[in-house]
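**Student:** Everything below, folded, please.
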Amino acid sequence: MAKLEIAALGPLQITIDQAPVSGFISDKVRGLLVYLAVEQPRPLRREALAALFWPDQPKAKALANLRRALANLRRVIDDENGRFLYITRQTLQFNADSQATVDAIQFAQLLGGGEPTLAQMEGAVKLINGRFLEGFSIDDSIAFEEWALLKQEQIQRQLLHTLNRLTAYYQAHHQPEIAVRYAWQQVNIEPWYEPGQRQLLRLLVQTRQRAAALAHYEQFQQELADELGVRPEPATRHLYEQIHQRQLEITADESSPAFLAEPPSTTLQPFVARAPELARLHGFLETAVAGQGKVAFVTGEAGSGKTSLLQTFARQAQKQCPRLIPLFGSCQAHIGPGNPYLPFRMILAHALGDVEALWRSGVFSRAQANRLWHLRQTAVALMQDVAPDCLMTLVDALLLPEDLPPTAVVKAPPQEILFQQMTHFLQQFSQHGPLLLLLDDLHWADSGSIDLLFYLQRQLAGYPILLLDTYRPEALLPVPPGENQHPLARLVHELTTNFGDIEVALNRADGREFVDAWLDTEPNQLDESFRQTLFSQTQGHALFTVELVADLQESGELWRDPNGIWQVGELVSLSHLPTKTEAIIAERFGRLSPSLRQLLYAASIQGEVFVAELVAQVVNRPIAEIIQSLSGPLARGHRLVRVVGRHLLGKETVSRYRFRHSLFQQYVYGRLDPNERAYLHQMTGELLVQLYKTADVALISAAAELAYHFEAAQTLSKAVHYCQLAGEHALRLSAHAEAINHYHRGLALLSSLPETPDRIRQEIDCQLALGAALLAVHGYAAPEVKEVYDWAFFLCGRVVATAETVTSLFWLTSYYAVSGDLAQAVLVSQQMLAIADQESVSAMHQMQAHVLAGLPLFFMGCNEEALAHFRQASSLYDPARHQPMVYTFGQDPGIGAMIWQGHVLLHIGCIAEARGCLQQALDWAAMLDHPYTAAFTHLLAGGTPNVWYVWDLATAMGHVQTAVQLAQEGNFAHVLALGTFYLGYLKAVTCLLQQGDIDEESVAEGFALMEQGMTLEAEIGSKLGLSSRWLLLADVHRQYGQIEQAWHALQQAEMEAYGRRELYFEAEILRLKGELYLLAGDVAQAKASWQKAIYSARRQRAKTWEHRAEAALQRLG
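**Tutor:** As a prediction, the model looks like this:
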């Protein structure tokens, strides 16, 4: 069968079986073929095509011209039996399944539908032969020319983006010869894009074309002057000067970090007796590299060698698989759960090039560290594409390129979004090399990291990712009744249940084998008696064995003869060997000079990792002396610490060290008495504040650490302040559980302070912050939310705190309304309104008061009173001034007021005015980048009004689907519950209203969704508006012919309405009751129900319900 080929990415070429096609009567016929081929996903109306190509002709003549062109086209391309074109009386469409290729469609397919692979990007670039339809035009069709221009610009943007990524990829993978070809294409397409020009200049130097680089710059400079009358950007001029003065090295290694030019600072210890464990890990990796993502655990007590096993495995794995990308993360003991997402923030830091510590510790070879460092540009570009919120919230800004456009984080992204983006980034990054994610010490992890692990482990299938975690098994031991199990226990249980034995347990390893293997790492004549005694003392515990042997060697009880062979000394006293690791550490610590001990005491205050500059200030000694002591006797001599490396902290650079094991830090810290600890914590905290200020780094990022120091120092007012700041930081990361813990800790500390007005105000602030975090996790109707705002309100009565009082009463009104106690909600809202009206509070607080005053009144059927409050709130609303405050208050009361005003107007029959209000709410929400407000508005301004009042089911479905999607992404429990219910209702009713046979399966699915939505409501304690949901459920059962179920649901609606005075749909309940009586043949009861409905509607001034009930009554004649 003949094959048609249309090449439009360059000069237009149309061929059949590689032979040029001729016989077109005009370029418009060629243009028609191209337009149909490029727009093939959709049918195109004949009238639109005629107007496109013959815009100046009358409609009839234009359609005749189209028919003539179509006949010519079909003849020329041999469109027998419509093999290339679908033709109807109304539309034309290109057959996407035909034996035809269209390069523009291939280009779009290669780069669309998710993240393109390297091969797809290269394939797309090969299709380009010039600009789209280069040299082709239809002069008398402006619309066609505009379409071609827009398509050309769209393709050019995609092409430039792809060329940029290909250039960065090959540059990062040390293939500058390939990268420079793509860089040339990039600047030829868009010569004024100077980052691309700088990329090309660097690559020309790397490929030993320095003269070409200089000549190209001079030509570019001249063209800029001639064409635009400007000079190159300063960065481009500076790069030229570097090249001209030979300050830019010729080889690609010039862009390697400076630390890689230094000799390794760490001598790796032998790693022995773990062959079975390493073999299992390599088996896990082999499975993962094959594209079957894998999770495994390494377990063992402190000092058993978990971290050493991970590091050795990583080194071996990189040798076996050079493309492997190992990324490390670990958790801290002294802050622990108070540091949200720490292991994943470390993983991202390593992916973005922060690899000095891993290089210095010997985990990476020079080549491996260099490769990962060069992948940082790829990682940044990938995060910009698929994880922008993670990039801005979880990554230290100092790791980002200087030319990266700044992005202000105005709100905390929902936790679900962070999880999705982090997962997408790791999935896509694994396409540049299999990922080995190593997470150490998960027994100290925060709950957010555990939740992210839960999410991530379910998304690994199909990706070359091995997730390897370590923890101490004692952390997962059963706990007494009433205490909470470690959050890691649930993850371990789920994974072992689903995947079987994925644990590598070092506690079950052969201890005697380890003792022998360690002794035999050097030549020796150590006899069986010594070996067995050593094993009896240490039981093969890795750290204990290593340190005890080192101690015996240092003391001379083990000695090396002239041939370099270790012997047992004559004076060795095997009966007096230490029995614990701590005893070994104590002996080594006891051999230190007083000045070295003082230094380690100060270091231990900071935790396992510490900053030398802070230690120097605490002990009041020169930093050079401190670094000499740490890197010299303490690291190489006594082997108590090791070098981590230099770290950029804002404008400052600090020197970081680490205790060789957490047990060393714990021992040194434990030697301090309470007074010494408090003093050193106080001093360290104050110096840390000063360091962050000098470095120009926001204190919020160190708030958890500062809270820890000041609490330990018993400086409680500062500790409380930093607990609140740490809670705020956690909220910015959507780590709500960690935020709640910080606020609870702050409140616990406040309780021990004397009661003063300042302390009360600080407690009010802390309670309100805690309430906001609890609302995000538990919803409006949670008892713990009420408890917090009750206490905050009580505290407000003891000091002058008007705005805080209004805020407390606002959320208490919300609690009572959503939990169904409308009468109490009215009482509390009246109290709130009285304070807002009498005292000097902001317009934002007054709006809050009026919206919440009107809400319970509306649900109770008091339409006129409710409307007055909503209108008063709307009159105070200034979108430009008040919308930015939504991120502080959590909701936009102006939009809420407009929504509820629309609902009341619909009840009272003012349909046109109501539509205006609801559309205004939708428009305002569209202007506001606030997912919760968007979800809430789509549901209540676009969804439910079209269900109850306007009866536009298609429009309602679109809004409800959008609301549900936003609620799922943002974990908005209340909106998700309501949206799920209405999604089910619309699905069921749409099926029941269709002509022909009923789709029973779809109706059943609708009922299931309605039930699911009501279950979700019950789980969060929400009851507001529940009578209306039972009413809708009853009506669907009635339409489906399930009369018994309809009666049951209607009775539930009555119980909710009359039991809680939720009477806003009382008239509709009575009207539907009449319909059910009529179906049962009881006309008298039906008539009585409709008369009651009319009376109820008139009492509420609800004209809409009154007219519906009157219409029902009129049917009886």
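**Student:** C-alpha only now, for contacts and for neighbours.
**Tutor:** Will do.
**Student:** hey, where'd the helices end up in the stretch 851-1000 of the chain?
**Tutor:** 863-875, 879-882, 886-889, 893-907, 911-927, 931-937, 944-948, 953-970, 973-993, 1000-1019 (DSSP state H, counting those that start in this stretch).
**Student:** I'd like the structure of this one too, to check against the first:
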Amino acid sequence: MERGRQILFHPFRLDTGNERLWRGSQVVSLRPKSLAVLRYLAEHPGRLIARKELLNAVWLDTHVSTAALKVCIREIRGALGDNPTTPQFIETRPRQGYRFIAPITPTQLVQSAKCKVQSSQSAFRFGLDLPLAMHSAFWPVGREEELGQLQRWLEKALAGERQVVFITGEPGIGKTTVGEAFLQSLESSVQSLASENHSVPPQDFQTLDPRRQTLDANLWIARGQCLEHYGVGEAYLPVLEALGQLCRELGGERLIEILDQYAPTWLAQMPALLNAADLEALQRRIQGTTRERMLREMAEAVEALTAEKPLVLVLEDLHWSDYATLDLVSFLARRRQPARLLLIGTYRPAAVLVDGHPLQAVKPELQMHKQCEEMPLGFLTEAAVAEYLAVRFPRNHFPAELARVIHRRTDGNPLFMVNVVDYVAAQELIVEVDGWWEAKAGVEAVEGGVPESLRRMVEQQIDGLSRAEQQVLEAASVAGAEFSAAAVAAGLEEEEVQVEERCEGLARRGQFLKSSGQSDWPDGTVAGRYGFIHPLYQNVLYDRVTVGRRLQLHRRIGERQEAGYKERTGGIAAELAVHFEQGRDYRRAVQYLWQAAENALRRCAYQEAINHLTKGRALLKTLPDTLERTQQELTLQVTLGAALITTKGYAAPEVEKTYARARELCQQVGETPQLFAVLWGLWVFYFVRGELQTARELGEQLLSLAQGVQDPALLLEAHVALGPTLFCLG
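**Tutor:** So this is what the prediction gives:
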């Protein structure tokens, strides 16, 4: 066999030279004969292979029965997680044979990427062989130029010149697909090196930590996702997701060490990575955290991290990002220190313009100073559509007009194109005859049978599912872009196992969902985790749910997650706030909005905190006027006042208005320890404004309160307030 040749079919890589099957960085165990059967099938994709041909190819002159072949096929399916009734990789034709149906790269066999150590520059480079295999629904056809440009930016990053790149385009244009194709090529490079036992000696890197004798891998690769409904209010959500992912992977202990040394305020935001004693000690170390400190710490951590290994960080859907994440992206882009960092962000320009998103101002500012790059994705050409058809249906007799018709109907939008091809195949407008695909009723029938819009196309695909599958998907659209099967089961009031089986079936067929591992809740619930292949699918499904049923689903899902997370609900406070707000349980929505604001304040994300608190105050107005509501509003006002001081300044009119309202609420509530914080907020407002007599009166009230409870800390704060006031008065 030739060494270094591989067959890629997402998410697997068959290394024929070393006779190994890989999934990510893990070797998938297969017996030699089973591996040989898989290789033969994968080397002849789309073709029906008779049993006799397979037996002759794998067992040569040895006489064996078809039972041996069936055992191999069963083992292969188990290794791939393939369901024989709804196959994703190997299709069985009764009494005929087997067909490999998963898409692979157009060239089918790809030379494994080589890593070249360049001692003179203390850097290493990856060679990309493009295009590479992608998600089963879509090849990145027509994107060779874009992938090549990403490779050139990576080469700059490897040389120590940090790169911030924005991939932009309308929904369905392929932003995620291009990014995933690029990352998959890098991961394949790392796997090839691992399979050939290549390593990079530490002495070839001037800045490599001497405690590490070998590199576990040659790149840090991390992904973070901004979420439509609650991502805007969850400070640093995609960054923390990416960091948490890296920390839990092989070699993540080193990243935790770096965060502990350079960015302890960030490590404290991921308590699951630490034991109770270490977390308590860490929290004592980070007293007095500020926004500027968090930004500086992460920048220094990235520079320390990339001195050891380059980092490729992808942040998806920045048009749904929080303000704090954009602050960090901007801060990292502006730093002048060397860093082997490639940061890729994707977003929709139209969404940024319509919503007045801060990215609208951030990107032009960075571009003006040559601190970022933009890669807008255009529509696919007719030639790219023809290439897609050739890749997806390797043996076909399609007329050239077919690609032209599909291009004309879809305008070259990749997602629309894929769905159109799925549709015409499902409607049997294109069929397979004797191993060859052909247009059954001519191109005219294809053009006339295709829905006019992508949204209508998705609607028809949903209508083609069973009612049980539709209900699962609709409930899943309420649960979120990514969700636990347990949450969906709660919404539907069905058994978790049944719901998970439906989700798994859809994911295996590549319909609407993809598998994202498993979710483990604090109450011991373990269930499959899934996500929508594209946000458009979630949006269409969500819009299908009637208002009353949507309300019911949100409330049930929120209640189940609340019970499942027990005392750790604070970690998903923003998500719970959305579910209870949409479920019209405003009391609990306000409670979790306040917790989400507290989370944001701990991350020094003041604008996010203000947004949560402002929404909470608005929701409170819908509740009956009770003492409980008054107490909730008081808590919101006190927290809001602190956030406004930081963002607007001590003497801002909003600060006075907020604390004045809080003082009124204190009078309604009666004796409350929150009065001290309220009076202090008013004192600092009047003191900075120079209204010293009012400030003196407030300072005396603070001192009286502190003396009444004999709290040393409060006494100190009261004297700190009253002392300067008296000094200024003379």
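**Student:** For the two chains, what TM-score is obtained?
**Tutor:** Once superposed, the chains reach a TM-score of 0.73 (TM-score structural alignment, normalised by the length of the second structure), with 569 aligned residues with a Cα RMSD of 2.6 Å.
**Student:** Just give me the longest helix of the first structure.
**Tutor:** Counting residues, the longest helix found in the first structure (DSSP state H) is helix 142-172.
**Student:** what comes up buried for that helix?
**Tutor:** With burial defined by 16 or more other Cα atoms under 10 Å, the residues of helix 142-172 of the first structure counted as buried are 144-145, 148, 151-152, 155-156, 158-160, 162-172.
**Student:** Who are the packing partners of it?
**Tutor:** On a contact count with 3 or more Cα pairs under 8 Å, 6 or more residues apart in numbering; DSSP states H and E, helix 142-172 of the first structure meets helix 46-53, helix 118-126, helix 176-189, helix 366-374, helix 376-386.
**Student:** In the second structure, which residues correspond to the shortest one?
**Tutor:** Using TM-score structural alignment, none of the residues of the second structure align to helix 46-53 of the first structure.
**Student:** list the contacts for the residue most central in space within the second structure?
**Tutor:** For the second structure, the residue sitting closest to the mean C-alpha position, by Cα atoms, centre = their mean, is residue 225 at 2.4 Å. Counting by Cα atoms under 8 Å, 6 or more residues apart in numbering, residue 225 of the second structure touches 237-238, 241, 315-317.
**Student:** Would you state the helices of the stretch 1-150 of the second structure in chain order?
**Tutor:** Using DSSP H, counting those that start in this stretch, helices in the stretch 1-150 of the second structure cover 32-42, 51-59, 66-80, 144-158.
**Student:** That should have said the stretch 401-550 of the second structure, apologies.
**Tutor:** Using DSSP H, counting those that start in this stretch, the helices found in the stretch 401-550 of the second structure span residues 414-426, 443-449, 454-463, 467-479, 485-492, 496-508, 535-544, 547-565.
**Student:** out of the ones you listed, deepest packed?
**Tutor:** Mean neighbour count (mean count of other Cα atoms under 10 Å) peaks for helix 485-492 among the helices of the stretch 401-550 of the second structure, with a mean of 25.
**Student:** what is the orientation angle of that helix with helix 467-479?
**Tutor:** Inter-element angle recorded for helix 485-492 of the second structure and helix 467-479: 110 degrees (by axes from the mean of the first three to the mean of the last three Cα atoms, to 10 degrees).
**Student:** start and end residues in the first structure for helix 485-492 of the second structure, please.
**Tutor:** Mapped onto the first structure using TM-score structural alignment, helix 485-492 of the second structure spans residues 612-619.
**Student:** once the two are aligned, what's the mean deviation for that stretch against the second structure?
**Tutor:** Stretch 612-619 of the first structure differs from its equivalent in the second structure by a mean of 1.9 Å after superposition (mean Cα distance after the TM-score superposition for the first structure).
**Student:** ok, which stretches of the stretch 201-350 of the second structure are strands?
**Tutor:** Along the stretch 201-350 of the second structure, the stretches classed as strands by DSSP state E, counting those that start in this stretch are 220-225, 311-316, 341-347.
**Student:** still on that earlier bit, what is the corresponding segment of the second structure for the longest helix of the first structure?
**Tutor:** With TM-score structural alignment applied, helix 142-172 of the first structure matches no range in the second structure.
**Student:** just stretch 1083-1095 of the first structure next, same as before
**Tutor:** Aligned by TM-score structural alignment, stretch 1083-1095 of the first structure falls on no residue of the second structure.
**Student:** for that stretch, the distance to its chain's centre please.
**Tutor:** Stretch 1083-1095 of the first structure has its C-alpha centroid displaced from the chain centroid by 55 Å (Cα atoms, centre = their mean, to the nearest Å).
**Student:** Could I get the buried residue list for it?
**Tutor:** By neighbour count on 16+ other Cα under 10 Å, the buried set for stretch 1083-1095 of the first structure is 1085-1094.
**Student:** Could you point out which of the helices of the stretch 1-150 of the second structure sits nearest residue 291 of the second structure?
**Tutor:** Closest approach to residue 291 of the second structure among the helices of the stretch 1-150 of the second structure is made by helix 144-158 (26.7 Å; Cα to Cα).
**Student:** Which stretch of the first structure lines up against the closest one?
**Tutor:** Using TM-score structural alignment, helix 144-158 of the second structure lines up with residues 275-289 of the first structure.
**Student:** what ranges do the helices span in the stretch 701-850 of the first structure?
**Tutor:** 703-712, 716-732, 736-750, 757-778, 783-796, 802-818, 822-838, 843-859.
**Student:** Many thanks, we can stop here.
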